Structures are given as structure tokens and as C-alpha cells.
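# Build me a structure from this.
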Amino acid sequence: MSDPTVRRTTIPGLLVVDLPIHGDARGWFKENWQRAKMTGLGLPDFGPVQHSVAHNGRAGVTRGIHAEPWDKFVSIVHGKAFGAWVDLREGPTFGTVHTEELDERTAVFVPRGVGNSYQTLVEDTVYSYLVNDHWSPDAAYTMLNLADDTVAIPWPIPLADAEISEKDKTHPTLAHVTPVAPPRTLVLGAGGQLGQVLIDTLPGAVGLSRDELDLADPAAVEAFDFTGVDVVVNAAAYTAVDAAETEEGRRSAWAANANGVTALARAAVVHGFTLVHYSSDYVFDGTQDSYVEDDPLCAASVYGASKAAGDLAVTVAPRHYLIRTSWVVGQGKNFVSTMADLAERGVDPRVVDDQVGRLTFTTDLAAATSHLLATGAPYGTYDVTSTGDPTSWADLARKVFELTGHDPDRVAPVTTQEYTAGATGPVAPRPARSVLDLTKIQETGFAPVDQMTGLTAYLEGRTKP
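Coordinates of the predicted model:
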């Protein structure tokens, strides 16, 4: 059996699919929707949830130009029709037109916000629609007049002779159409050091604070209105690694990092949005030289175990990017800013030298997120850190002292055991090696920053307290 082929059009995202038909004396057969083949050819894995079939008995029946709030896969079960599509989305292609004659061998993927209309060319034409949201009488449509002179659709059967509903005759002209706004991108944890950078990096992103959506409350996640949301970026997490070893902290860590993330992954399945979630080097025990994305999870701490549980939940979402990172540095309090502050105040710190890894700057992490979303990279797990030789915390502290004009020998290297001796509270086990392999993200075309280059730039741009 031959495979379908896909043709692009002048309207971004509007794809025409040529379907092979196989027949004999008994009739014919076709694969109307074949997920593996069609997504492999570039169709979105749009997750249809409803299949509808419509029949028109007469030739000339013409449906109004409607831009629905969902993606749509339209094909002909029997007959022949003329299709016309108009881009009604905000942007430079607003008003762009594509027309195509459809029969049993042709299907079209129509992205949300693109107006679509069909005119039957023969009697007894039957349409098939796959959509990725349930039809509702309350759904808001953007509509365009069939006879609009601006788009000038060349209807094979003149509209004066066509069968058109009275409602469709009264739709506005293009000059009076309000363009369809792009689907929303939500950033959870917007107040954190990563969340702030994500909002600045992702076009049109809307940040949500914990007061607006508390990830630790699965019921709040389930009740949240995700209508019109295409991407949810979860930068919220419980990150108090040592406090997570306490009874209260353990509950909080699992609530935010596992239970809440599971609810978010479930919402991604139900509502069909892309889920971006950030993982941690703590999901590994740090006994290997380096880790790749599909290494078995083996956390040694409560925090790491809660993050690992969240990771597993995220993979259930069909459209997900799980970004695993380590040693994150952004604006606000972090290891680098603390070392720079100590250097300037004349404090000589003791820093562990038996934990090895690489820094990750929030600007780089946000850029990698934007890259994956913008390029449509395959969904899955990606390691994202800086490049360069892995270093210990003590070596990084020395470099911070050096770059800020202070004597690096003021940093005293100690072992983790020496550093934690005499601690008054619980101390979580740390991975001895937090080196993540970057091959997979680099193969998508993204080039992470070298950590020493990034460290220099960070210190030069740091706002001193």
C-alpha cells in the first residue's frame, strides 16, 4: 500500500494531503487518517477527539467561511467539493487565500483560526471532519462573507445560484473582521528566576503566580480554564532540597513536584496543549560519569524522587518537552551571586570540591525552550546545560572570585562530608556528578553557551544588592 503525500500551501499550517485509494470490482478503500504515517510526513499530532460526518444532497450547497477554535482534518467520503480557505489569524498572512478541489483522494488539515468553506460540486457529497475539541454551541467563531471582494474567491458555482444559509449571507467583510488572536502560552511559576526570563523570551507569554494557579493543589489545576491555551510552561517547583527531607517538606515536595505535575499532565491530555516541564539532575544518584536522557531514574533524595515522579507523569502527555537541567543561575539569589557577594564583603567561603557538573543560565534555558517550540522539534526529553569542561563548586567559586577582581585562593575547598559536618538540620544527599549529555539538544540545532562565557557575561550584567 502506497503512502499519502503532503503539500504545503501559502497559508502557514494549512496542509493538503493526497490519499492513495485502492480499489477493485468490489469498490475502494483508503486510510483516511493514519497517525503514524501522516505525522511522519509533517502533519501535527493534533489529537482528534470528535468525528463528525455531514451530507449535502444538492450540488451548489455552500458553507459559510468559519474559523473555528480548534484544528480540523477535512476529507470527502463521497462526492466532490470546492474548498476555500482564508487566513483570519493575526499576522502578515491575514487575508491569504487558498482554494482546492476535493474528492475522495484529497484531505486538508486546517489549523485553528483559518477560515474554511466548502461548495458541493456534485449531488450526495459526504464530508468527514476530525476535530481536536468537542463541538459546543457556545464556541466562538470568526466569520467572513462568502462574497467578499478583497479575497475574491472564484466559486465554481456562482453564489447567486448556490444554496447558502441566511446566516452565512450576513457575515462581515474582511475589513470588519477582528483577526483571531494567537493561542495563549502560560508560564507557571512566573515569579521565579526562570519564570521571569521565560515571559521575556516567549512571544505573548502570560505568567501565572501561585495565587493564580497553585500547582500543589491538583483540584485547582483540574478546575483551571485552559480554553485557547496552546502551550503551558511549568517553571514552578518545590526546590528546598534539604527541607524536603523533613516531614512537612516531604509533603510539600511531593505535592508540587509530583501530584500537581500529574494533574497538569492530565490536563495536557484532556485539553491538547503542549506541556513544557523542567527536570533536575537530582533524579539521578550521581554515580555515573554523565547521563543521557533515557538513563534509568535513580534519585537519592526526597526532592529528587519527587521530581522523578513528576517526570514520569509528564511523559504521558502526547505533546511534551521535558527539559532536564542542573545548577541553574539567574537573577536573584543563587550560588554565583552568593559567591560574588561574599567576595565583595571580604568573606572567605568553604566550598565543596567533590560535586562536579555544569552551570545552566536561565537565559540559555529559556532560549532552548523557545527553540524547541519554534522549530517543532520532536517531543520528548532533552538535557540542557551549559557546555564546557565540568567543574566542581569550589572551582566555580574560585572563578567567580577571579572574575570579580578578588583572590581566588580565598576559597577553601572541602569535601561534602566536611562541609555538612555539624549541620543542625537534615541534609539531602547530592549527586557527586551532575554532568548531562547535550548531544540530543545540539542535534536540534541549538547551541548552549559555554559555561565560562556565560559566567563572565552574568557577572558583568549582575545587579549588585
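# can we go C-alpha only for contacts and neighbour counts from here?
Noted.
# How about the secondary structure of Met452?
Under DSSP: H, G, I helix; E, B strand; the rest coil, the three-state class of Met452 is helix.
# Following up with a second sequence; could you model it the same way so I can compare the two?
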Amino acid sequence: MTEFAKTLSVSTTPIPGLIVLDLPVHGDSRGWFKENWQREKMTAPGVDLPDFGPVQNNISFNDAVGTTRGIHAEPWDKYVSVATGRIFGAWVDLREGDTFGALYTTELDPSKAIFVPRGVGNSYQTLEADTAYTYLVNDHWSPQASYTFLNLADETVAVDWPIPLNRVEISEKDKNHPRLGGVVPMPPKKILVTGANGQLGRALREEFGEDPWIEYAGRADLDLTSDDLDGARHWRDYRAIVNAAAYTKVDVAETSDGRAQAWAANVTAVAALARIATRNGITLVHVSSDYVFDGTNPRGYSEDDALRPLGVYGQTKAAGDAIVSTVPAHYIVRTSWVIGDGGNFVRTMASLAERGIDPKVVDDQVGRLTFTAELARGIRHLLDTDAPFGVYNLTGSGEPMSWAQIARRVYELTGHDPQRVQGVTTEEYFSAASAPVSPRPRNSVLDLSALAGTGFTPRPHEADLEAYLAESD
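Have a look, this model is predicted:
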């Protein structure tokens, strides 16, 4: 019999993410009423049901006691309840991982519901006639959807069905599903890395590797400005997008053509990804820049400091930040002075040293280097640990340096006299420039406290510089 007057509460199970809900049901002589799904209450602190974004509601009506439906793991999340009657439910974890094969069983009546995460096998047996089994899902059914199945009679999982399976009617398909040893586990949702052929994209490929749940897309594989971007992938198959695609030519961005290209890549494309992420419940990782600040702050910039970009590039990155901040699940990763495996400041200085050239280098801009390997490692940390969504500064750690100090350190580490590097002001350095020059923030130091709070400690940028040069020899 349905239990009345319970308060809304949840309990966990041995299967990660499988959550049982006790629902308040209000009844009298006329019948009963319940809020079967109430988003605001059920996603509130203390209940903490995932805000899974249901898009379809299905009802399975069962005439007879003992109706038994097979253990099916589907590629979407599912919220299961009973409108009338009562069921014995059995759930088996069929996802890759340590809990593969874990079993949970319970009875459901109209006063209970259960949240079933993607990849957990779902099955039931009716305990009363005229049972209406209802479920919300967060993707539309498709004949192309990939399921994982387990046989109802599997001896390893050994579900203790209230009514023996030889006394109930089971479909031929369910009778022929594999035992646990023959089940191909459901893989996790995918991570898409855009801009995969750039310096950061290549570092992300090195960090994540070639697992089948990682997908890499360069510009030729995925046009982020295409009108058909919504249909370019089945986006519900992805849990995260790491956008490593960006326009970074800060000086060219001050020209007419460069301005248009910078806004297209850093704003229009980002807006398209933000729309897709929001619609499909995807975590969007957006890489930002110290150029969103004007550099006048005497201390390191925190994530909450007001944005005051000086040039076109900084303006486009600030606009991208504002757009991504509207995505429910987002990480905005602000970084500075990025060094990767292509042409960059460190390689240029090492080359000048080797060729006997004594350069003039700016000494009134201060910051920390960020090597792409470290940036990729930090991004993976945020995703792997399910860190709180929001903005994080991510650079190398250690004492800030000017560009001239870094250049001298490069000379020293490559066996050359660091005094050959002459420090000059920004104005002096660009005084003879014939093309437009973007204004630079003088202080690019980013405070790393928020990132440290997630358990990630960036490596010292000087140590990474030394290792980078040693690997380049």
C-alpha cells in the first residue's frame, strides 16, 4: 500500500549515481496526489538529484502480475516511478569500471522513485495487476541508440526475483541476452577536444591519449562557425567539450581583417558551443587569457576581478568568458604566457642565443609562463575530479618574472651569458613598429588560490622552463 505523509528524501545505493527517492504523497478518501518530478525541489541541496534535463516521458502499462521486462542499459539517464500498482525493480551496473555487475533491488510504489544513470541496466517485475510504470529520459529515443543488455537469469548477478522466471512470460529477446561474462560494458560519454591540431590541442591529445571515449577535432573535422553545427554530432553522447580552438594573433587582431577573424573564432564559435552545451547538458571548458585584464592591478588577479580588456583580442576573450558563464556546467580556465611545442618566445630566445644575437626584451610586463602540458593536466584535473563549476586561473606557479628575466634565464640554461639580454620598456620595444600593435597588460600575474582549493598544484614555471629546454636539446 502506498505510504502517505513522507517527506522528500533520498538514499544512495551500491551503484554510483543510482538514487532512490521517497516522495511525499497526499491522500484522502478521494485518492491521492504527488509531485512526481519537481525540478526545483529535487535538485536543491539536501536532495541533490542531477538536473538531468528530461525531454521525453514514457509510460508502460502492465495488465498482469508477474510481467517481467529485461535488464536494459540505455545511453541516457532515466527517472523511474510508478503511477499505479507496485513493482520489484532490479538495477545492474553495466558501465565500465570497478562496480560493473553491482546489483541493487527494491520495490517501488507511487511513493518511491529512482534515478537511473546512463549505462545502469534497468528491469522490473510487476507485483500488482494494472501497474503503470512511468519514466522520464533526457534524450529522444532513436533506433540508432546503442544499448547494453544482461540476461534476466544471469547466475553471477543472481537477481532474487519474487516470482520465478519460469512462471512468468518473458520476451524472446530478453531470454537471449548475454550472461554477465559476455556483456560488453557501456563506455562512458565522450569528451570532444576542438582545435585539436593547435599547440594546446596537441598537449591535450598527449594528456588524454587515444582512448575511444576521447574525440579530437581540428578545423577540417568540425567547423565551429557552421550553420549545421547542431547536427554535426549526436551531442547527447558527449559529457564535455574542451574548446582549444582560438584566435591568438593579438597584434593582427587590431587590423580590420584580424578583428573579424578574432570575433568569429573567440566569440561567434564560442556562442555556438555554449548553445550546444546548454541544450545537451554538456560541460564546456573554455580557455581564457590574462588579456581580459588591463594589467594595472598591483597584485595578482583573482577570478572575481573586473574585466578591463585593452585591445581587440582581450575584448573577444572577455566576450567569450561572458557567454560561457551562462552555460550551467562550465569551466573558464584563464591562463597566461602559453608555451607549447611550436614556435614561441622560449624557442626564439634559445635560437637567438645560439646564433650570437643580443636581443632587446621587454622588462616592464610581469607574469608566469604556462606550458601547454601543465595547462592540459589542469584541465583534466577539473574534469576528472568534478571540481565546482566556475572560473579558475591556471598558470605555472612560482615567482613572477618579466619577459627580459625569462629571456636571461633561457640564455643561462642554454649555456650563454644572460647579460647579453637588454631590458627595455614596452614603448621602446614597439617604437619602430609599422603594423598595429595590441596593448599589453603590464601585470599578467594570476592568483592560483581557487585552483589550489580543488587539489591541483601547478608546477613552478621556472622548473618547467628548464625541463622544456632540456627536452628541446
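# Once they're superposed, what TM-score comes out?
After superposition, the two chains reach a TM-score (TM-score structural alignment, normalised by the length of structure 1) of 0.92; 462 aligned residues with a CA RMSD of 2.3 Å.
# Check for me that Gln315 of structure 2 belongs to a strand.
No: applying three-state DSSP, one finds Gln315 of structure 2 to be helix, outside a strand.
# Other residues contacting stretch 86-106 of structure 2?
Identification of contacts with stretch 86-106 of structure 2 by CA atoms under 8 Å, 6 or more residues apart in numbering yields 13-16, 71, 73, 107-110, 119-128, 131, 148, 157, 159, 161-162, 180, 183, 185-188.
# same check, this time on stretch 22-41 of structure 1
Against stretch 22-41 of structure 1 from outside (CA under 8 Å, 6+ apart): 3-6, 19-21, 45, 75.
# if you set the cut-off to 6 Å instead, what comes out?
By CA atoms under 6 Å, 6 or more residues apart in numbering, the residues outside stretch 22-41 of structure 1 that reach it are 21, 45.
# how long is it end to end?
Criterion CA to CA, to the nearest Å; first-to-last residue distance in stretch 22-41 of structure 1 is 20 Å.
# And for stretch 6-14 of structure 2?
23 Å.
# What of stretch 288-299 of structure 1?
13 Å.
# Give the buried residues for that stretch.
Judged by neighbour count (16 or more other CA atoms under 10 Å), stretch 288-299 of structure 1 contains these buried residues: 291-293, 297, 299.
# Kindly report the same for stretch 279-292 of structure 2.
Using 16+ other CA under 10 Å as the test for burial, stretch 279-292 of structure 2 gives 280-292.
# now do stretch 326-344 of structure 2
For stretch 326-344 of structure 2, by 16+ other CA under 10 Å, it's 327-341.
# Any chance you could list what contacts stretch 325-344 of structure 1?
Residues outside stretch 325-344 of structure 1 that contact it (CA under 6 Å, 6+ apart) are 193, 280-281, 359-362, 383-385.
# would you list those in a markdown table and tack on distance to Gly445 of structure 1 and secondary structure?
Formatted as a markdown table, those follow (distance: CA to CA, whole Å; DSSP: H, G, I helix; E, B strand; the rest coil):
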| residue | distance to Gly445 of structure 1 | secondary structure |
| --- | --- | --- |
| Gln193 | 25 | helix |
| Ser280 | 22 | strand |
| Asp281 | 23 | helix |
| Leu359 | 20 | coil |
| Thr360 | 18 | strand |
| Phe361 | 18 | strand |
| Thr362 | 19 | helix |
| Asp383 | 14 | strand |
| Val384 | 13 | coil |
| Thr385 | 15 | coil |
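# Going along the chain, name the helices of the stretch 51-200 of structure 1.
193-201 (DSSP state H, counting those that start in this stretch).
# what does Pro156 of structure 1 align to in structure 2?
With TM-score structural alignment as the criterion, Pro156 of structure 1 lines up with Pro162 in structure 2.
# which among the buried residues of stretch 288-299 of structure 1 gets closest to Phe226 of structure 1?
Taking CA to CA as the measure, Phe226 of structure 1 lies nearest Glu293 of the buried residues of stretch 288-299 of structure 1, at 29.3 Å.
# for that closest one, helix, strand, or coil?
Applying three-state DSSP: Glu293 of structure 1 is coil.
# Quick one: map it onto structure 2.
Aligned partner of Glu293 of structure 1 by TM-score structural alignment: Glu303.
# ok so, going back, farthest pair within the contacts of stretch 325-344 of structure 1?
Maximum pairwise distance among the contacts of stretch 325-344 of structure 1 (CA to CA): 19.2 Å, between Gln193 and Asp383.
# of those two, who's got more company?
When neighbours are counted by other CA atoms under 10 Å, Gln193 of structure 1 and Asp383 differ, and Asp383 comes out ahead with 24 against 20.
# and the gap between the aligned partner of that one in structure 2 and Ala463 of structure 2?
In structure 2, Asp383 of structure 1 lines up with Asn393, judged by TM-score structural alignment. Separation of Asn393 of structure 2 from Ala463 of structure 2 (CA to CA) stands at 19 Å.
# which one in structure 2 is aligned with Leu403 of structure 1?
Under the alignment defined by TM-score structural alignment, Leu403 of structure 1 is paired with Leu413 of structure 2.
# If we ignore the residues flanking it in sequence, what's nearest its match?
Closest residue to Leu413 of structure 2 apart from its sequence neighbours, by CA to CA, 6 or more residues apart in numbering: Glu466 at 6.9 Å.
# host element of the one you found?
helix 461-472 (DSSP states H and E).
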